[in-house]
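Student: Generate a structure from the sequence data that follows.
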Amino acid sequence: MSNYLAIATVTEVLKELLQEAVQGAAVTTMHPSKQKESPAINIYMYQVNPNKSLRNTDLPTRRSNGSLIQCPQIALNLNYLISFYGNDATHEPQRLLGSVVSAIHANPVLESQQIRDVINKIDYIRNSDLDTSVEQVKFTTIPFSLEESFKIWSAFQTQHALSIAYEASVVQIESEDTVSAPALPVHG
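Tutor: I've put the predicted structure just below:
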């Protein structure tokens, strides 16, 4: 289980992985309508879904008197759209796409040391504990049709860019509530 910083940590580790895979291109994490740099790769989390196989693993979390049995947990899948910008005449977006799919295919699972290295570099995720999570985060491609692509880019209200979608599964987040042990019976 991880704390509330797990989602931001996954995004930052993905950004670091992609920055290492490409040379001379910026890697950003902004809304696609705000992308201005070229050449660039933009990572945008466009959807979050409950993980179907782990969706109800933490029920129940409270006793009938309301006291906490275990901290509430949620298992999530994060959907990322990775877009590529650059000079089309020299196939820069396509070359960046090739670098990214190659890097993610070679490193589909976020390793603890890799996560820890990124956590130690970035102040706003310094208290993340994703590196100690039992469940590892794995990236897989999400196929989407031309119609789905059109819908996504229309929702962004910006011009289409060469893109690929990935799912990061599974990110488990646990509440920071404190579980108190039930009182022991008194024998008299």
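Student: CA atoms for contacts and neighbours, from now on please.
Tutor: OK.
Student: Mind checking what secondary structure residue 139 has?
Tutor: Here residue 139 is strand, with the state taken from DSSP: H, G, I helix; E, B strand; the rest coil.
Student: For residue 163, give its distance to residue 94.
Tutor: Distance from residue 163 to residue 94, counting by C-alpha to C-alpha, to the nearest Å: 10 Å.
Student: Find residues that contact each of these two.
Tutor: residue 84 (C-alpha atoms under 8 Å, 6 or more residues apart in numbering).
Student: can you tell me how far the residue nearest in space to the middle of the chain sits from residue 163?
Tutor: Central residue of the chain (C-alpha atoms, centre = their mean): residue 10, 4.2 Å from the mean position. Per C-alpha to C-alpha, residue 10 is found 19 Å from residue 163.
Student: what's the answer for residue 46, then?
Tutor: The spacing between residue 46 and residue 163, counted by C-alpha to C-alpha, is 13 Å.
Student: Also residue 32?
Tutor: For residue 32, the distance to residue 163 equals 11 Å [C-alpha to C-alpha].
Student: if I look at the two, which residues touch both of them?
Tutor: residue 83.
Student: more crowded one of these two?
Tutor: Legend: neighbour count by other C-alpha atoms under 10 Å for residue 32 and residue 163, higher for residue 32 (21 against 17).
Student: Another for comparison:
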Amino acid sequence: MSDFKAIAAVTETLKALLEQELPGLAVEVLKSPVELGGVAPKVSLYLYRVEHNAFASNLDWQALTESRLVAPPFGLNLHYLVTPYGPDELETQRTLGEVMRVFHENALLRQDHAALALPLSDMTEELRIVPRTLPLGDMLDLWRGFEKAAYRLSTTYEVSTVLIDSRVTRTVRRVQERVLDVSPRR
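Tutor: This next block holds a predicted model:
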């Protein structure tokens, strides 16, 4: 589990993972894909959608002490647009292939993974990196959302489940004595 910094920490983790596995490849996470250019091979990781994870909504309150409970964390799925850049189309395709290989080979990031950002160090769930192919029409709509942008070769990935801790607590009293009345009723 983590605090509110978990969303940014996942982005930092994906960037660190790519930089660790593909030394020399620039990974941009601070600009939208349309703000990039140049001839050096690089990749844009752009968080374009955040949604609640329905399965995490079934988690129970957790005991902090004998008389104190904390509300369950809420879960999120993060959707990233991955856009490669390079001096020519073939280099762009190679870069995309390398990035997709890294995400495939590291589809599960556990608590002890070297690329994991510090705010995620106490997470209880593993992060799953899953390709989420958008239909071409949806991908074109996504790119149309960027002002003055032409479509570029891209793919999308979902990272789940990111749990963010709640700060809501409540005090409870434990049952001290239980009395059962087994006498017959009339």
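Student: If you count neighbours, what's buried in the host helix or strand of the residue nearest to the centre of structure 1?
Tutor: According to DSSP states H and E, residue 10 of structure 1 maps onto helix 6-21. Residues of helix 6-21 of structure 1 classed as buried: 6-7, 9-19, 21 (neighbour count, 16 or more other C-alpha atoms under 10 Å).
Student: cool, stretch 138-147 of structure 2 as well?
Tutor: Neighbour counts using 16+ other C-alpha under 10 Å place 139, 143 of stretch 138-147 of structure 2 among the buried residues.
Student: Report the separation between the aligned residue in structure 1 for residue 134 of structure 2 and residue 169 of structure 1.
Tutor: Correspondence of residue 134 of structure 2 to structure 1, assessed by TM-score structural alignment: residue 144. As judged by C-alpha to C-alpha, residue 144 of structure 1 and residue 169 of structure 1 stand 17 Å apart.
Student: Then residue 105 of structure 1?
Tutor: 15 Å.
Student: Tell me the residue in structure 2 aligned with residue 163 of structure 1.
Tutor: Aligning on TM-score structural alignment places residue 163 of structure 1 opposite residue 154 in structure 2.
Student: Against residue 136 of structure 2, how distant is that match?
Tutor: Residue 154 of structure 2 sits 11 Å away from residue 136 of structure 2, taking C-alpha to C-alpha as the criterion.
Student: all strands of structure 2, in order?
Tutor: 26-28, 42-52, 62-63, 68-70, 74-85, 108-109, 127-131, 155-164, 169-171 (DSSP state E).
Student: Could you dump those strands into TSV with distance to residue 143 of structure 2 and mean neighbour count added?
Tutor: Shown next, in TSV, are the strands of structure 2 (distance: least, C-alpha to C-alpha, whole Å; neighbours: other C-alpha atoms under 10 Å):
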stretch	distance to residue 143 of structure 2	mean neighbour count
strand 26-28	17	17
strand 42-52	11	18
strand 62-63	42	14
strand 68-70	41	16
strand 74-85	10	22
strand 108-109	28	17
strand 127-131	18	19
strand 155-164	12	22
strand 169-171	42	13
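Student: Please identify which of those strands is closest to residue 119 of structure 2.
Tutor: Residue 119 of structure 2 sits nearest to strand 155-164 of all the strands of structure 2, at 10.5 Å, using C-alpha to C-alpha.
Student: angle of that closest one against strand 42-52?
Tutor: Strand 155-164 of structure 2 and strand 42-52 meet at an angle of 50 degrees, taking axes from the mean of the first three to the mean of the last three C-alpha atoms, to 10 degrees as the criterion.
Student: quick one: strand 155-164 of structure 2 to structure 1 mean distance?
Tutor: In the superposition against structure 1, strand 155-164 of structure 2 averages 0.5 Å from its aligned positions (mean C-alpha distance after the TM-score superposition for structure 1).
Student: From the contact counts, what lies against that strand?
Tutor: Here strand 155-164 of structure 2 touches helix 6-21, strand 74-85, strand 127-131, going by 3 or more C-alpha pairs under 8 Å, 6 or more residues apart in numbering; DSSP states H and E.
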